[in-house]
Each structure stands twice: as C-alpha cells, then as structure tokens.
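Q: after the sequence you'll find the predicted model.
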Amino acid sequence: MTRIFARRATLRRSVGLLSDFRYEQSDPDRFYGALAGDSLELIEDLYAGMTGQSLDGRTVLDVGGGPGYFADAFRRAGARYVPVEPDPTEMHAAGLPSHGGIRGSGMALPLRDDSVDICFSSNVAEHVPEPWTMADEMLRVTKPGGMMVLSYTLWWGPFGGHETGPWHVLGGEYAARRYARKQGREPKNRFGVSLFDVGASDGLRWARSTADGELLAAFPRYHPRWAWWMVRLPWLREALVSNLVVVLKKR
C-alpha cells in the first residue's frame, strides 16, 4: 500500500524537509507549512494505496492539530478536516482561524466510536505521557475499514530531544537543564512534562498486538525509499529511523 508514497520518498524530498525543519521555532510558518504539505501527500497516497480513493468527502481527524497549519491543505483536497488539540493557547498560537477545531485530549478523544474515515497524528505521540492510550483512542474513533496513521519522533534519533538535542542522549533531564543554562530560558519541550522517551519498538509492538487494527505498513517518514530497510533492524532503527510511521486498517 506504500507504493504510491514511495515514489515521493526521494533524497531530494528528505533534504528539503530537513532544511525546513531547522526553522521550527525561528520561523514556524515555514516549518509547519512544509510539514502540512508533506502530511497531506502522505495521507493522500496511503489512503489511495489502501482504498483506491481520494480524500474528497472524507472526514480526517488530526490528533494534536496545533495552531491550524494543516487545515487549508486538507480542505483544498476536499477533505472534512477536524483537528483536536488540548491546549487552547496552542490552537491560537499562529493567529490562524480554528473553525471546526475541537479542544480535547488525544488520550480521551471527545468523539464517538467509528466516526471518522481517517485518523492521523503527526509528531505528537512523543509529547503525551500515554502514547499507546492515544493510539487506542485513534483506532476507536476510526470507522471499520478506515485508516489510522501515527507518525512520531523517536527518542534515540537525532531529533528525539527536539531543541535540547543532541544532549538528550545523555539524559532528558540533563539536556533540559543544559538548554536552560545556555539559553537563559526553559526549553519549550520539557522532558517528563511535554516530551517523553518513545521508541520504534514501542510503536511496532502496539501496532502488532492491537485487536482493533491490522498493521499495513511501518516505515521511516523522512527517509528516502532506499533507506526504509532500517525499520527491520531492532537496535539500529532506534537511532537512525528518526520518525516512524505506522499505518493500520481498522477492523
């Protein structure tokens, strides 16, 4: 089912995204704009690969939708885009319209069972204390035959500590204290509060064991297609995969 997206997964795409990712805090419009476009292409391609259909008329739930950068991209594709975000400050951080947004926790989604065609989350699981409770919730609200996509940053990868990296490999608390000492302010992503140690093996174990979904694919989100083999190597993937995507079909 990854065949369509795999054609996009080139070295040129990887380099372009890495270039934009440097601007997460200094120029969030650039960072989130690039991520929104890439997220749309990811979901469009995976859904087409699974169903042979487009996003037109489909309800897409974005768990951890943040300040709304993804909304325009998905709505232009004809999808009914619904973001869920627990922090009202985050929802309005960019000054973008939040029409249709829902305030709520990913670990207790305020939606009924089997209510959306596609449920996805981009770079959120590492920011919640119970990521697999969130994953269970994402499957719960997805319709039978629908698609769930969870994409998250791995702790031992180069971006696991976010702005405190690469020092996070010596310990999350150490990295946070070092950042505060060097920058004169607390990091946005505080280890143990809004940033947690989540690995590739954790996500793969959950995806293979859940009774509610069928694991269709698992691959590194930002790597070129020729590097996807890294996911198959238990120790290597924790450091080199960087961001893992798991794709499930709701049973």
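A: All right, it came through fine.
Q: please make it C-alpha for all contacts and neighbour counts, starting now.
A: OK.
Q: quick one: the helices in the stretch 101-250 of the chain?
A: 131-141, 172-183, 200-209, 236-240 (DSSP state H, counting those that start in this stretch).
Q: please compare the first structure with the one that follows:
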Amino acid sequence: MKDPSLRRSLALFRAFRHEQSDPDGCYGLLARDAADQVERHVRLRGRVVVDVGGGSGHFTREFRRRGACAYLFEPDPRELAARGTPPEGAVLADGYLLPLADAVADVCFSSNVLEHVADPRTFLSELVRVTRPGGLIYVSFTNWYSPWGGHEWAPWHYAGAERARSRYARRTGRAAKHVLGENLFAVHVGPTLRYVRARPDVVVVSARSRYWPFLAGTVTRIPGLREVITWNLLLILRRCP
C-alpha cells in the first residue's frame, strides 16, 4: 500500500478496530507497514535491528522474515508471553538501560513505547547510544492530545484522565489498563521535535504523522494543531558519525 494514502490509512484503522479480537492480524499488518517504512531508508537484509519494547514480537518476527538479525528487548514479561512463545533470543530488559554495547545496531526501532515511559529523553538517548554512526532510529508514539491519546479511555481524556478512567470502568465493568502517571504519560509533539532537533548526535530524516493519509509531514509543522491531528508522531533519525 502506498504511504501515505487513504487506502493504507483505512486498512490500518480497520485493523485497529479488531485489535482485541484479532491482535495477530492487527499487529501483523502494522509490523509489515513499519518494516516497509524502515526499508525506504535502509535495506533490512543482513542488518542488526534492535526492537525496544516490541511486546510479544510481531515487529521482530517481520524484520527477521526480511532477513534482518533482529532482537527483541521488552521490559514486561506479561507482554512477552501475551501471544504465546516470544521470538527466540528475546531479552527481558528496560529501555532506559539496554544490555548492549555502544553503536551495535544498524536500526534501533521503537513503536508506540515513548508515551509509556516517565522519562522520554533518557529513553531516546539510550536508543541513540546503541545505534551505530550512520544507523537509523525509528521512533513512533501516540501524542497526548491526539484522539487516541488516552488509549482505551480515549477520547474522554480531553475531559480529564480520572474522569475518563471512571467512565471506562462504569461502561465496561473493569478498571482501565492505563493509569496516567504510572504506565501512560502525556508526551507532546512540539517538545519532542525541539528536543531531537537540538541533539548534536542525530539528524532528523523525517518527522511526520505515522497514519495520516495525506500531507503527513505538513501536519507536524503547524504548532498547536499538530498536537491533535498528528495522531501518532513518527520520527526517523540518523545517528551522526
């Protein structure tokens, strides 16, 4: 599917609607889409790919299918086992302190993790550290003011996190998985862009909406509005020599 395109965006949206009932279908499609995005910048075959926070391993498996030497680092044992046996060689590890030497990865990949860490700057610094000079860093996250910023209790997060969580509990009869300030954090487009652009050790190759069907790069350049319509910010960074 052409990226960006309305057809691609609709296909991903339909898949997300069935995330709970068909997680393999949903995340399998997202993994193929993400691998396509990476391969626009670097051929995966033979490359060392570090997948940080990749859950049960859909992205790692797709990278390996394309010939990469891909390794999964996930901090939550429940996520690792959520879809059965995790990929061989998966490591239980915190993204703040990866058990890796400096500059070992050709590609460092992180999909929808940044909004779940309390210190995004330290997390990003660790991704940069383990990436070799000239290597690629792929980071995607759901920004707080996007329509999906509150995750399962969105879009009611616009009315306040606690109110949104209470509404979710009343409607479903169970507590929400995410708690603001514990495993979900308000990360914003503008400050994140300013931070990565100010770093001397990376070059921003692309800053765009991950799912937007048209003008995907343009929407991230409009202060204020970008915090809502970007939906999910995708950063492609290249480690400086």
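A: Cool, got the structure. Worth saying up front: this structure is predicted, and the values here are computed from it rather than measured.
Q: now which residue in the first structure aligns to N112 of the second structure?
A: Applying TM-score structural alignment, one finds that N112 of the second structure aligns to N123 in the first structure.
Q: contacting residues for its match?
A: By CA atoms under 8 Å, 6 or more residues apart in numbering, N123 of the first structure lies in contact with S151, Y152, T153.
Q: neighbour-wise, which of the residues you listed leads?
A: Greatest neighbour count in those, by other CA atoms under 10 Å, goes to T153: 28 neighbours.
Q: to which residue of the second structure is R103 of the first structure aligned?
A: In the second structure, R103 of the first structure lines up with L92, judged by TM-score structural alignment.
Q: so what's that match up against?
A: When contacts are counted by CA under 8 Å, 6+ apart, L92 of the second structure is found next to F73, E74, P75, D76, P77.
Q: list the contacts of the last one.
A: By that I understand P77 of the second structure. L92.
Q: now the second one
A: If you count contacts by CA under 8 Å, 6+ apart, E74 of the second structure has them with V52, G53, G54, G55, L80, A90, V91, L92, A93, D94, G95.
Q: go again using 6 Å as the cut-off
A: Residues near E74 of the second structure by CA atoms under 6 Å, 6 or more residues apart in numbering: G53, L92, A93.
Q: and the gap between the first one and R43 of the second structure?
A: Computed with CA to CA, to the nearest Å, the distance linking G53 of the second structure and R43 of the second structure is 22 Å.
Q: compare those two (neighbour count), which wins?
A: G53 (25 against 14).
Q: translate the more buried one into the numbering of the first structure.
A: Match for G53 of the second structure (TM-score structural alignment): G64.
Q: could you do R17 of the second structure as well?
A: So R17 of the second structure corresponds to R22, using TM-score structural alignment.
Q: which residue, neighbours along the chain excluded, lies closest to its match?
A: Excluding its sequence neighbours, the residue lying closest to R22 of the first structure (CA to CA, 6 or more residues apart in numbering) is F31, at 7.6 Å.
Q: residues touching that neighbour, list them.
A: D20, F21, Y23, E24.
Q: just the buried residues of the residues you listed.
A: Among the contacts of F31 of the first structure, the ones that count as buried by 16 or more other CA atoms under 10 Å are D20, F21.
Q: looking at the contacts of E74 of the second structure, which is nearest C108 of the second structure?
A: Using CA to CA, G53 is the member of the contacts of E74 of the second structure that lies nearest C108 of the second structure, at 10.9 Å.
Q: what's the closest non-adjacent residue to that closest one?
A: Take G53 of the second structure and drop its neighbours on the chain: the residue closest to it by CA to CA, 6+ apart is E74, 4.5 Å away.
Q: so V141 of the first structure touches D113, yeah?
A: Yes. Contact criterion CA atoms under 6 Å: V141 of the first structure and D113 qualify, at 4.4 Å.
Q: between the two, which one's more packed in?
A: A direct count of neighbours by other CA under 10 Å for V141 of the first structure and D113 places V141 higher, at 23 against 15.
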